[in-house]
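Q: The sequence isn't on hand, but the structure is:
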């Protein structure tokens, strides 16, 4: 590798507009899909690079960071950054950036889409038709949950949680939520939302429970056997946050035993692996982590990460680096 300009590693194929932007700053290597989902490969290759644009699937551990002697910044192609040891990065003087704000509308739309598909049994009905079983309209065919008048409980009332609540309100749903603290009273009033300090009581009162919280020590396996038993038997569970917020084995068991009414999941604890009992669970919609999958949003995510990388490599001060994370 030439040392005349910075070297930037992108761990998965991303929109070409983002790659072109980065090429104005340095030499860019875009890896093949799945090339950097192991610590071993990063340990081998990362010491050659000055900047890393990575995915949630990229394990940027303390061991990896210690080996990356030339690394100046890690920019995550995501809002979350639980795949990065931020504390170790800060100790080593390596900047860390994420990509908030640009996913909000796409994820709000997507959460509403999941709810509609799950509550009205779209997947099962389409498969019924494709299998050649549709012989005409049936008065008892694929009866689902009508959303008007139902209660949506949201755990994690950040930007995406509020975007989902806004859409659900348009469908006539009642909004309750649990958060570390209540949101701004004006926003709460606009959504006609009620705050619950106890997430278990929220689950007890929810016809639909949506997980929109970050993955932390407190939220790991937040949805466990006890919480699932508290939920109404007809209740639906939606997760577009992080897979490990749910104990997947327990959820699969609850779905098979009809403890709750159904689940729509976009994320999984050991992606890309999915718990085998979830694959066979009834009333379950499983999708491959596509909540932000619009052309506009994915390019915007990439550009935010690229702007952070460019700012660092150009030696700009911290207050001019977009979306810098510190702990």
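A: Arrived safely. The structure displayed is predicted, hence computed values, not measured ones.
Q: hey, let's count contacts and neighbours off CA atoms from now on
A: OK.
Q: Tell me which residues of the helix ranked longest in the chain come out buried.
A: When the chain is scanned for its longest helix (criterion: DSSP state H), the result is helix 295-313. Across helix 295-313, burial judged by 16 or more other CA atoms under 10 Å covers 297-313.
Q: which residues are in contact with it?
A: Contact with helix 295-313 is made by 6, 14-15, 17-18, 21-22, 25, 50-53, 72-78, 95, 97-99, 102-103, 106, 292, 320-324, as judged by CA atoms under 8 Å, 6 or more residues apart in numbering.
Q: Could I get the full set of helices for the stretch 101-250 of the chain?
A: Along the stretch 101-250 of the chain, the stretches classed as helices by DSSP state H, counting those that start in this stretch are 104-119, 122-130, 159-170, 185-191, 199-205, 225-230, 248-256.
Q: Any idea how far the longest helix of the chain is from the middle of the chain?
A: Relative to its parent chain, helix 295-313 has a centroid offset of 18 Å by CA atoms, centre = their mean, to the nearest Å.
Q: adding another structure so you can compare the two:
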């Protein structure tokens, strides 16, 4: 690598300590406001920098990479998910891609647990009544939810976040079940007292709560499609803190509206910020604005990983969190 400082472009506002550290180490261009770059702005940035630091709001597709300048050698993503980046095209063009895995595991698991509680105990409905001033007083039959102790939790995707959720849910007395591409080792299953289901359909049909914790890949697109959602018990709820496109949002909306499912807790959406109004307005649905990783600690740690990846690359080594297409 050349001795001069790397030219780094950051596409969104990051926590101030992260931006200050980037300025200390690199020739960095920061975003003045916290709005996504236009595609034209992204392409212009990629034509004149060594390193691009995008977020999940930036579409780094084949067309974009094809228009990037020859200087661009590293895309240091601020976040763990990389489904918005065409990893294969980047590799063909000699551009490395890194991410920030493992940082928000605890935060996302916390949010999944919060959504399970929020839906089953009808917390937003109670909050709404208090905020509006419509609460007439305590009643033996008002806001009746369900006890989560003893309920069966089916985790789709038993990776870092799935395991962290299992640990939390077990503390609440839930029974842990899971479906995964590969079965966990017996000692890990024993650690979480988790029951493995090879057949996802069979698991879905028997759970009280389904939590979606798998990454977005071609194989997981609409994994919870209309047919599979209909297998769920009418008293069951579904929670999604992974990627919106794993769940068929239109089918989910129809079933919730028809009373064929008890509820849903969502932090991610199939169409990004274009949330389904009919879904958002249902009383048995808790919707959050993609807050799963929104902790000060998590966002600072994400920034630290980005900096380490860039610094390692600048020193002539492979970034420790390099994303390899074959391992996705």
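A: Yep, that arrived. Keep in mind that what you see is a predicted model, and the values were worked out from it rather than measured.
Q: What value does the TM-score take for this pair?
A: Between these two chains, after superposing, the TM-score reads 0.95 (TM-score structural alignment, normalised by the length of structure 1); 321 aligned residues with a CA RMSD of 1.4 Å.
Q: what angle separates the longest helix of structure 1 from helix 104-119?
A: 140 degrees (axes from the mean of the first three to the mean of the last three CA atoms, to 10 degrees).
Q: Return the list of helices and strands in contact with the next helix or strand after helix 295-313 of structure 1.
A: Going down the chain from helix 295-313 of structure 1, the next helix or strand is strand 324-325, by DSSP states H and E. Other elements packing on strand 324-325 of structure 1 under the criterion 3 or more CA pairs under 8 Å, 6 or more residues apart in numbering; DSSP states H and E are strand 95-97.
Q: Tell me which residue lies nearest the centroid of structure 1.
A: Nearest to the mean C-alpha position of structure 1, by CA atoms, centre = their mean, lies residue 241 at 4.0 Å.
Q: Is it in contact with residue 210, as I believe?
A: No. In terms of CA atoms under 8 Å, residue 241 of structure 1 does not count as a neighbour of residue 210; the distance is 9.1 Å.
Q: List only those of the contacts of helix 295-313 of structure 1 flagged as buried.
A: With neighbours counted by 16+ other CA under 10 Å, those contain buried members at 6, 14, 18, 21-22, 25, 50-53, 72-78, 95, 97-99, 102-103, 106, 292, 321-324.
Q: Just the ones of the residues you listed in strands?
A: Using DSSP state E, the members of those that fall within strands are 51-53, 73-76, 95, 97, 324.
Q: And for the residue nearest to residue 269 of structure 2 when sequence neighbours are not counted, the neighbour number?
A: Spatial nearest neighbour of residue 269 of structure 2, excluding adjacent residues (CA to CA, 6 or more residues apart in numbering): residue 244 at 3.9 Å. For residue 244 of structure 2, the count of nearby residues is 21 (other CA atoms under 10 Å).
Q: Also the one 10 residues further on?
A: Other residues within reach of residue 254 of structure 2, judged by other CA under 10 Å, total 15.
Q: looking at the alignment, what does residue 183 of structure 1 pair up with in structure 2?
A: Here residue 183 of structure 1 is matched to residue 184 in structure 2, going by TM-score structural alignment.
Q: burial count for that match?
A: 17.
Q: State the distance from it to residue 164 of structure 2.
A: The spacing between residue 184 of structure 2 and residue 164 of structure 2, counted by CA to CA, to the nearest Å, is 14 Å.
Q: now swap in residue 155 of structure 2 and tell me
A: According to CA to CA, residue 155 of structure 2 and residue 164 of structure 2 sit 11 Å apart.
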